[in-house]
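> Dropping a prediction and its sequence here:
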Amino acid sequence: MSNEKKNIEIEAIGEFGLIDELTSDFELRNDSSIKGVGDDCAVITGKEGEHKLMSADMLVEGVHFNLSYMPLKSLGFKAVSVNVSDVYSMNGMPEQITVSLGVSSKFPVEALKELYAGIHAACEYYSVDLVGGDTTSSYSGLIISISVLGTASKNKITYRSGAKENDLLIMSGDVGSSYLGLQILEREKGVFNSNPNIQPKLDGYDELIKKQIQPTARLDVISMFQEMSFVPTSMIDVSDGLASEVMHLSKSSDCSFSVYSDKLPISEKSALTAEELGIDPFVCALNGGEDYELLFT
């Protein structure tokens, strides 16, 4: 009988299990490191009364986006939104980003300038500065890696770990729309591929498609919190699906949550589109992802 240790398949443990496997042995060695892996941002000591926030996300062509229906300008805007959303979920404000690209030879300079036009628009919208980055060649299409730096007041920073018994679980907007927008785009791409003479039927789905190709991080919610002097007890952004994010809050805060199906924020358009596509709208809301709403207690 073989005593060889069987390799662990990534698929068996998932993204977050993989992160735990790779990082569980790492300790914080510097006094300036307040929070490491395990929240939406790393937290580092800043000037008096403030902490610095750091996060990074990578978008890979063919995995996170399809350029057959994703405009490059929208992709640039989305790539920034995905990152600043992590800072907002810590009740902070983003200030700087760096952008690194892996680019294949199929992209002319004009295409990359279109991508950066979207990044520029997002920098203006979120009031952040592009301060650096890197570029390299890629044999597998386009890869975008963005790092974001931000700040949060020490007495207002919000982690995943602060939820308490009897706290209310609140969502900043509807969920499932982005996933349904993706399903519409994929459906029409399939129709077009089978018959290029047929024009895509996208009329009436603008709301869902925009949530997929150019989501907006919830700066307005954080601004409202500041105006109200409100500090959530815990918070996370909904990037991987509501069910996944509730699990993260539950695990980090060591408490359980009750989520009621009749209270899930599903828009009328999402419900109708889910019915049209033969998909359970609750599955879209719980497991769809890429909503970039804020879930807080």
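Looks like it arrived, so ask away. Numbering: from 1, shown residues only.
> C-alpha only now, for contacts and for neighbours.
Fine.
> what's the distance between G288 and G173?
14 Å (CA to CA, to the nearest Å).
> Looking at those two now, which is surrounded by more residues?
Legend: neighbour count by other CA atoms under 10 Å for G288 and G173, higher for G288 (24 against 16).
> separation between F107 and E114?
According to CA to CA, F107 and E114 sit 11 Å apart.
> Second structure for comparison follows:
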Amino acid sequence: MNEERTEIGSLGEFGLIEHLTRNNETRQASTILSVGDDAAVIDQFGKQTLISTELLVEGVHFDLMYTPLKHLGYKSVVAAISDICGMNATPTHITVSIAISNRFSIEALDDLYNGIYAACEVYNIDLIGGDTTSAGKGLIISVTAVGEVTPDKFITRSGAQKGDLICVTGDLGAAYLGLQLLEREKKIFLEHPGVQPDLDNRKYVIGRTLRPEARVDIVEWLATQEITPTAMMDITDGLSSELFHICKQSNVGCVIYEDKIPFHDEMREVAYKFEIDPTACALSGGDDYELLFTVNQEEYDKIRFTEKISVVGYITEAGEGKKMITRKGNTHDLVAQGWQQDK
């Protein structure tokens, strides 16, 4: 297969930036000046600005043996803007910086940026800057996300109150199992290069790993329903770890019900195939990019009819600890192991 390969050195740093941003589009009215000068200029028209940065390192956060560069570009953006959503705000802009070794060609970087631009289109955000530099080996990606919110309407982790309902979006644990599948197939391939991957009928869990989505739709839905969470964050390190963060910052305890944690059917099937407890995947897996938030009990009637959100428990006083009631009705202390890949 004679794929064209253009060496990065043939363009130089500024030539590379110009090449990668040649098709960059502006979608936000708040973008006054985008790529091309020393700095970008944005005007948020009286909104408050949120800023968050995500750093992804090859060999730590992603493996290019099974991660297409286009998917990686998309996921890098999702990882950054998910933090903006986790504060009940709307992402508007990103900057992308990369450190690259000479292992990568211009065509490979085009694939990466095609994924970045696809995410910009899906989430209606503007790429307004970044930087490129050389790396001794591998690939490092840093994405800074900028978001906007009506003044003082951002939600932190510290506002949960006793009696509040604990809510999660979507389903949990599938991304962790997708990673286990990909790692298994990688191991088989390295031992037996001629063996074809066995990933049939596993599109959902693989997709949750390689191409997750940020829950901008939930931020919009909460606004239309006039629901203001009391505490909020995104779920990247597993449900239990994130609950521990909210409980610590809010000085409260919690009770969650195992049978209320949302699972996808395919996730449950794969978990049983790997002989892993699906609940453990949801509590201690990672990379779900769903949202965890608490609301006053008065909001229950607005939430219970949407399939996007599950009420999984309630907030208690700090002295009552952090508990989970199992399907059999037993009560256990909640343990936060977190997402080990990021630790």
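Cool, the structure landed. The model shown is predicted, which means the values in this text are computed figures rather than measured ones.
> if we can go back for a sec, neighbour-wise, which of F107 and E114 of structure 1 wins?
Each of F107 of structure 1 and E114 has its neighbours counted (other CA under 10 Å); E114 has more, 17 against 11.
> got a list of what the more buried one touches?
Taking CA atoms under 8 Å, 6 or more residues apart in numbering, we find E114 of structure 1 in contact with L72, K73.
> Now check it against structure 2: what is it aligned to?
The alignment partner of E114 of structure 1 in structure 2, by TM-score structural alignment, is D111.
> Also G241 of structure 1?
In structure 2, G241 of structure 1 lands on G238 (TM-score structural alignment).
> Surely its match touches G286?
Yes - the pair G238 of structure 2 / G286 is scored as a contact, 4.7 Å apart, by CA atoms under 8 Å.
> how close does the aligned residue in structure 1 for A135 of structure 2 sit to L168 of structure 1?
With TM-score structural alignment defining the correspondence, A135 of structure 2 maps onto S138 in structure 1. Distance, S138 of structure 1 to L168 of structure 1, using CA to CA: 46 Å.
> which residue is nearest the middle of structure 1?
Taking CA atoms, centre = their mean as the criterion, S239 is the residue nearest the geometric centre of structure 1, at 3.8 Å.
> What segments of the stretch 201-343 of structure 2 are helices?
Secondary structure of the stretch 201-343 of structure 2 (DSSP state H, counting those that start in this stretch): helices at 203-210, 216-224, 239-250, 265-273, 278-284, 300-303.
> Output these in JSON lines; the columns should cover mean neighbour count and distance to L50 of structure 2.
Output for the helices of the stretch 201-343 of structure 2, formatted as JSON lines (neighbours: other CA atoms under 10 Å; distance: least, CA to CA, whole Å):
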{"stretch": "helix 203-210", "mean neighbour count": "20", "distance to L50 of structure 2": "26"}
{"stretch": "helix 216-224", "mean neighbour count": "15", "distance to L50 of structure 2": "14"}
{"stretch": "helix 239-250", "mean neighbour count": "21", "distance to L50 of structure 2": "19"}
{"stretch": "helix 265-273", "mean neighbour count": "16", "distance to L50 of structure 2": "33"}
{"stretch": "helix 278-284", "mean neighbour count": "22", "distance to L50 of structure 2": "28"}
{"stretch": "helix 300-303", "mean neighbour count": "13", "distance to L50 of structure 2": "26"}
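> Compare these and report which one is nearest to L69 of structure 2.
helix 203-210 (10.0 Å; CA to CA).
> If you compare the directions of that closest one and helix 265-273, what angle comes out?
For helix 203-210 of structure 2 against helix 265-273, the angle by axes from the mean of the first three to the mean of the last three CA atoms, to 10 degrees is 90 degrees.
> now for helix 203-210 of structure 2, which elements pack on it?
helix 69-85, helix 174-191, helix 265-273 (3 or more CA pairs under 8 Å, 6 or more residues apart in numbering; DSSP states H and E).
> State the span of structure 1 onto which the second one is aligned.
Structural correspondence for helix 174-191 of structure 2: residues 177-194 of structure 1, per TM-score structural alignment.
> Likewise for stretch 250-265 of structure 2?
Under TM-score structural alignment, stretch 250-265 of structure 2 corresponds to residues 253-268 of structure 1.
> can you list the residues that contact that stretch?
Residues from elsewhere that reach stretch 253-268 of structure 1 (CA under 8 Å, 6+ apart): 160-165, 169, 171, 173-177, 246, 250, 281-282, 285.
> quick one: buried residues of that stretch?
S253, L264, P265, I266, S267 (16 or more other CA atoms under 10 Å).
> Switch the helices of the stretch 201-343 of structure 2 over to TSV; also include distance to N124 of structure 2.
TSV is the format used below for these (distance: least, CA to CA, whole Å):
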stretch	distance to N124 of structure 2
helix 203-210	21
helix 216-224	10
helix 239-250	27
helix 265-273	30
helix 278-284	30
helix 300-303	26
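> how about those helices, which one is nearest Q48 of structure 2?
Distance to Q48 of structure 2, taken as CA to CA, is lowest for helix 216-224 among these, at 15.7 Å.
> The closest one packs against which elements?
Applying 3+ CA pairs under 8 Å, 6+ apart, one finds that helix 216-224 of structure 2 contacts helix 69-85, strand 90-100.
> among the helices of the stretch 201-343 of structure 2, which is nearest L20 of structure 2?
Across the helices of the stretch 201-343 of structure 2, L20 of structure 2 has its closest neighbour in helix 203-210 (22.3 Å, CA to CA).
> Which part of structure 1 matches the closest one?
Mapping helix 203-210 of structure 2 onto structure 1 (TM-score structural alignment) gives residues 206-213.
> so how far does that stretch sit from its counterpart in structure 2?
Taken against structure 2, stretch 206-213 of structure 1 registers an average deviation of 0.3 Å after superposition, with mean CA distance after the TM-score superposition for structure 1.
> now what about that stretch, what contacts it?
70-71, 74-75, 78, 177-182, 184-185, 269-270, 290-291.
> The same query, at a cut-off of 7 Å, please.
For stretch 206-213 of structure 1, contacts defined as CA atoms under 7 Å, 6 or more residues apart in numbering pick out M70, S74, L75, K78, S177, S178, Y179, L180, G181, L182.
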